[in-house]
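**Q** build me a model from this:
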Amino acid sequence: RLKLGALYETAAKALEQVHLPTDRAFLTRRIDTLPLATRQLVAIARAIAAEARLVIMDEPTTSLTRQEVNYLLSVVRKLLDKGVTVLFVTHKLDEVKSLGGHAIIMRDGQKVAERDVTTTNKAEIGHLMTGREISEARYRTEPKIGDTLLQVEGLSQGRAFKNLSFTVRKGEILGVTGLLDSGRNELALALSGVVPAERGTIRLDGRSVALRSPAEAIREGVGYVPEDRLTEGLFLEKSIQDNVTLPVLNRLRNFFGMISQRKARKLSEDQITDLQVVAPDVTVPVQSLSGGNQQRVLIGRWLTIEPRLLVLHGPTVGVDVGSKDTIFRIIQRLADDGMAVVIISDDLPELLQNCDRILVMRQGGIVADYAAEEVDEDGIYQTMAAGPATEAPANMDEEAAQ
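**A** Next comes the predicted model:
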């Protein structure tokens, strides 16, 4: 029989090292009730509890906030100090430089180089990974911003957020960021109709709309790319064609009411060509594609509805630097064509490179509205991590924050 005391002690010790709660209420929580970032940290704690001599971490910081990433990297350093060997698989160059050590660089399934990270700069690593120069400069140049498209007034949803008001104009890219308990994730779900807001008004082109479901959001011209493409976005076993054409099947019916395979194939082929998806054919399953190509298929799905507003929730989570560059250029082109874009992300360099404005949320309220050209990463992070927000819900408790 299991020694429950030892079981609790082992779990608590491992969870403490990744800065997660160690009380029994947390230890008895079902994993599927936890946010994605917390689940990631629990998986890392499990590896620590095993007292392994070799720990392999495959993209361990996916969906983690900057604070959580810093915690994780400190855990890795502690493991190294104890003599544990760590194989840290990542495409995030800041993490590579922070950890140091010896790097094996791969591209297209082949090892292209080995480098001492401490003597190799990020630009050289990025070039080896992608075969081309990757710039860290802003992608936004001479934006063409038009009239107001989206008006949000007094939007509230339980403990998640309260009294949010902001606007987005045609051709504008608005960033929204915050820590895990800030309400940013819930705002993404409210704007897309997945989890409707309880109070407040949403207007598109001056007309009040009720986004009570994803279907209503689609009818109003709102596209939504979720944060977790594997469980919330894509049908992995289905083909590219099936995934891309899903929201517009009614448009593809022929005279007899059947789906025209010719029209469906043409639409999906146009999308993967336009979004530079690397695939042998639109009939291959999405699960056979790389992460970056999967993400572009998901974006292509929502572009088929010809949205007025595109909500991108963590658009480059789990995507390599080369695919990031491609996705960023797609986002810029969409905005230049007059689409309003909202990027909800905790990747601050991503927001600074792509957005016109950045809203910072904290404990359910908007606490800052920055012009992206006039603020830096440290400034935003200090605002994210400061004291209580003036608009925070009064009953935000510790469990909700987790």
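**Q** from here on, just use CA atoms for contacts and neighbour counts.
**A** OK.
**Q** how about the strands in this structure?
**A** 54-58, 85-89, 102-107, 110-116, 148-157, 161-169, 173-178, 199-204, 207-209, 222-225, 309-313, 340-344, 357-362, 365-371 (DSSP state E).
**Q** for the last one, packing partners?
**A** So the one you mean is strand 365-371. strand 161-169, strand 357-362 (3 or more C-alpha pairs under 8 Å, 6 or more residues apart in numbering; DSSP states H and E).
**Q** could you rerun that using 10 Å?
**A** strand 161-169, strand 173-178, strand 357-362, helix 377-384 (3 or more C-alpha pairs under 10 Å, 6 or more residues apart in numbering; DSSP states H and E).
**Q** my guess is residue 16 contacts residue 45. True?
**A** Yes. Counting by C-alpha atoms under 10 Å, residue 16 touches residue 45, with 8.4 Å between them.
**Q** in terms of neighbours, single out the busier of those two.
**A** Taking neighbours as other C-alpha atoms under 10 Å, residue 16 and residue 45 compare with residue 45 leading, 23 against 12.
**Q** the residue nearest the centre of the chain and residue 60: what is the separation?
**A** Central residue of the chain (C-alpha atoms, centre = their mean): residue 314, 1.7 Å from the mean position. From residue 314 across to residue 60, the span is 16 Å (C-alpha to C-alpha, to the nearest Å).
**Q** swap in residue 380?
**A** 24 Å.
**Q** now do residue 192
**A** Residue 192 is 28 Å from residue 60, by C-alpha to C-alpha.
**Q** the more surrounded of the two?
**A** When residue 192 is set against residue 60 and neighbours are counted by other C-alpha under 10 Å, the residue ahead is residue 192, at 27 against 20.
**Q** residues contacting that one?
**A** Contact partners of residue 192, counting by C-alpha atoms under 10 Å, 6 or more residues apart in numbering, are 186, 211-218, 222-226, 309-312.
**Q** can you say which of the residues you listed are buried?
**A** Neighbour counting with 16 or more other C-alpha atoms under 10 Å marks 186, 211-214, 216-218, 222-226, 309-312 as buried within the contacts of residue 192.
**Q** ok, back up a step: any idea which of the helices and strands packed on strand 365-371 is most buried?
**A** Neighbour counts (mean count of other C-alpha atoms under 10 Å) averaged over each of the helices and strands packed on strand 365-371 peak at strand 173-178, with a mean of 26.
**Q** let's see this one next to it:
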Amino acid sequence: MLSPSTIKVVRETGALPNSEYLLEVDNVRKEFAGVVALDNVSFRVRRGSVHALMGENGAGKSTLMKIIAGIYTPDAGEFKWRGQSIRLNSPLDALDNGIAMIHQELNLMAPMTVSENVWIRREPKNRFGFIDHDELRRRTLELFDRLGIDIDPDEQVGKLSVASRQMVEIAKAVSYESDVLIMDEPTSTLTEREVEHLFRIIRTLREAGKGIIYITHKMNELFEIADEVSIFRDGKHIATKAANEVTRDEVIRMMVGRELSQMFPKTPAPIGDVVLKVRNLGLAGVFDDISFDLRAGEILGIAGLVGSGRSNIAETIFGVIPATSGSIEIAGEKVVVDSPAVAMQHGMAFLTEERKESGCFLLLNIQENMQMAALRSGYVRRGFVDQKRLSRDCDAMTSALRVKTPNMEELILNLSGGNQQKVLIARWLLTKPRILILDEPTRGIDVGAKAEIHRMISNLAGEGLAVIMISSEMPEILGMSDRVMTIRQGRLSGILDRVEADQVKIMELAAQ
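**A** Next up is the predicted model:
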């Protein structure tokens, strides 16, 4: 690690040592349980640039970033900071050297206030040695004013929306005045307006000479914000190109090693009888008067701005939060869905939006996570689990969804976010549901896996499954839906057939 005095001079003058690159990584290698995650990878970040990092889940992107952030220790490789060799043995080493990371899975302390989270370990103290809360608030307001963030510093983080927590995480990283800022899927929970806000922050940081490493699966973001792009595949660095010198198709081809001729493989499916009838459904203070029919073989997309109530409607239909008004009919039978158990008994399955908080059992392995819901279905005979058949089907799902793991005993905690999502999708498909509710099914999933999941959803609809799909990605909604239902401020604002739906009409219905 550089000495504190050297770091101070470098940060204040940028003149010592004089290097074109802020950070250089050479021939880094990392293995986990015999699986090569990074295979002699080299990577460089220029000062005053945004360097996008792209690749399928399991390509090695997050592993490399966690090594740069001091979370993992490499098995081999060399690091240079402004031309001088350094070692990064811990996250504190990285922060002390001017490297901060915004993780895809947020790491804020829910019971603490916004200010306490932003300045944790760096709180201002009064003359008695206690935290000076007035100064803490002042510093936070000053930082938020600089970044254009409108959040109460005294608000408890656990009460904030996911999008607001993401902005707090970004502000926290910026508060370290780091020279290299790593952003791992920072826009996954943000609205279009919030994404524009984030991009303004990034451009300001770039103009100040900072280096931004930007991990994303969204092609439009790559071409809007990045100066350079590096593509990874199977733990190897494939290429680094100027962002204005490559096309979308070239990037995809380098990422997946093959052509992807159809991102949204929606095939026509016969639409059958109504399997789910929702009438005047409401949840006091959240949404009201939601009515629609869902038919066998249909994919019903639900669009709306973040905070419109889309996810709340899905949770109520599945019984996570019972409705306070209205009715639900399943296959012609009126059902009081007051718990997920009742929903599952009637053939419903629900992939939640937040895989870490409400999906994954992080301390259990892949097999255990995948079979969690299926134990209620046809794998139990005479009180005993048919473990052989269940394990066989879990293996088949792992192969079909291309979950990258050394074995089924690997803890799901150790998988990338996208691979965790695949395990959760497999969990619900094992229950062989009649109605499948998917809330942001491809969030944080790479372009190749997205196409595979879209194909699977389309095939399931073709087999007669009724699908509700909530998504913040307009191309996904338009490409996969037979009909699009829009929600605005907790109310149904319209339902469009596939042939008439377009981005303009959906936004007109979704926006205020």
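**Q** ok, so what distance separates whichever residue in the second structure pairs up with residue 108 of the first structure from residue 29 of the second structure?
**A** Taking TM-score structural alignment, residue 108 of the first structure has residue 234 as its aligned residue in the second structure. Distance, residue 234 of the second structure to residue 29 of the second structure, by C-alpha to C-alpha: 12 Å.
**Q** overlap in contacts of these two?
**A** Overlap of the contact sets of residue 234 of the second structure and residue 29 (by C-alpha under 10 Å, 6+ apart) consists of 36, 37, 38, 39.
**Q** okay, and which of the residues you listed map to strands?
**A** 36, 37, 38, 39.
**Q** most neighbours among the shared contacts of residue 234 and residue 29 of the second structure, please name it.
**A** Comparing these by number of neighbours (other C-alpha under 10 Å), residue 38 comes first, having 28 neighbours.
**Q** go ahead and confirm that one touches residue 237.
**A** Yes. Applying C-alpha under 10 Å, one finds residue 38 of the second structure in contact with residue 237, separated by 8.6 Å.
**Q** need the contact list for residue 200 of the second structure.
**A** Residue 200 of the second structure sits next to 147, 148, 194, 206, 225 when contact means C-alpha under 10 Å, 6+ apart.
**Q** swap in residue 244 of the first structure?
**A** Counting by C-alpha under 10 Å, 6+ apart, residue 244 of the first structure touches 234, 264-265, 267-269, 271-272, 282, 297-304.
**Q** alignment lookup: it to the second structure.
**A** The alignment partner of residue 244 of the first structure in the second structure, by TM-score structural alignment, is residue 370.
**Q** now residue 178 of the first structure
**A** In the second structure, residue 178 of the first structure lands on residue 304 (TM-score structural alignment).
**Q** would you mind measuring from its match to residue 77 of the second structure?
**A** 46 Å.
**Q** and the nearest residue in space to residue 216 of the second structure that is not next to it in sequence, how many neighbours?
**A** Nearest non-adjacent residue to residue 216 of the second structure, counting by C-alpha to C-alpha, 6 or more residues apart in numbering: residue 185, 5.0 Å away. Applying other C-alpha under 10 Å, we find 19 other residues in the vicinity of residue 185 of the second structure.
**Q** with residue 287 of the first structure instead?
**A** Neighbours of residue 287 of the first structure under the rule other C-alpha under 10 Å: 17.
**Q** tell me which residues touch it, please.
**A** 230, 234, 235, 236, 237, 238, 239, 240, 293, 294.
**Q** now, which of the residues you listed lie within helices?
**A** Those of the contacts of residue 287 of the first structure mapping onto helices are 240, 293, 294, per DSSP state H.
**Q** could you dump those to TSV with neighbour count and distance to residue 170 of the first structure?
**A** Listed next are those as TSV, based on neighbours: other C-alpha atoms under 10 Å; distance: C-alpha to C-alpha, whole Å:
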residue	neighbour count	distance to residue 170 of the first structure
240	31	30
293	22	27
294	23	27
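**Q** quick check, nearest of the residues you listed to residue 8 of the first structure?
**A** residue 294 (39.4 Å; C-alpha to C-alpha).
**Q** counterpart of that closest one in the second structure?
**A** Matched by TM-score structural alignment, residue 294 of the first structure corresponds to residue 420 in the second structure.
**Q** and that match, what is it in contact with?
**A** Shown in contact with residue 420 of the second structure (C-alpha under 10 Å, 6+ apart): 57, 355-356, 359-360, 362, 366, 369-370, 403-404, 412-414, 426, 444-445.
**Q** what sits closest to the alignment partner in the first structure of residue 389 of the second structure if chain neighbours are left out?
**A** Aligned against the first structure by TM-score structural alignment, residue 389 of the second structure finds its counterpart in residue 263. In space, and not counting its chain neighbours, residue 263 of the first structure is closest to residue 252: 6.1 Å by C-alpha to C-alpha, 6+ apart.
**Q** that neighbour against residue 242, yeah?
**A** No. Between residue 252 of the first structure and residue 242 there is no contact under C-alpha under 10 Å: 11.9 Å.
**Q** quick one: map residue 131 of the first structure onto the second structure.
**A** Checking TM-score structural alignment: residue 131 of the first structure goes with residue 257.
**Q** its match touches residue 249, doesn't it?
**A** No. Checked against C-alpha under 10 Å, the pair residue 257 of the second structure and residue 249 is beyond contact range at 11.3 Å.
**Q** ok so, going back, and of the ones in helices among the contacts of residue 287 of the first structure, the nearest to residue 39 of the first structure?
**A** Using C-alpha to C-alpha, those come closest to residue 39 of the first structure at residue 294, 22.1 Å.
**Q** quick one: contacts for the match of residue 178 of the first structure?
**A** 191, 310, 470-472, 474, 485-490, 492-493, 506-507, 509-511 are the contacts of residue 304 of the second structure under C-alpha under 10 Å, 6+ apart.
**Q** try it again at 6 Å.
**A** For residue 304 of the second structure, the contact set (C-alpha atoms under 6 Å, 6 or more residues apart in numbering) comprises 486, 487, 510.
**Q** map the first one onto the first structure.
**A** Right, the one you point to is residue 486 of the second structure. Aligned partner of residue 486 of the second structure by TM-score structural alignment: residue 360.
**Q** now a ChimeraX select for only the buried ones of the contacts of residue 420 of the second structure.
**A** Burial among the contacts of residue 420 of the second structure is assessed by 16+ other C-alpha under 10 Å; the matching ChimeraX selection reads:
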select :57,355,356,359,360,362,366,369,370,403,404,412,413,426,444,445
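**Q** flag every buried residue along stretch 266-285 of the second structure.
**A** By 16+ other C-alpha under 10 Å, the buried positions in stretch 266-285 of the second structure come out as 266, 269, 271, 274, 275, 276, 277, 278, 279, 281, 282, 283.
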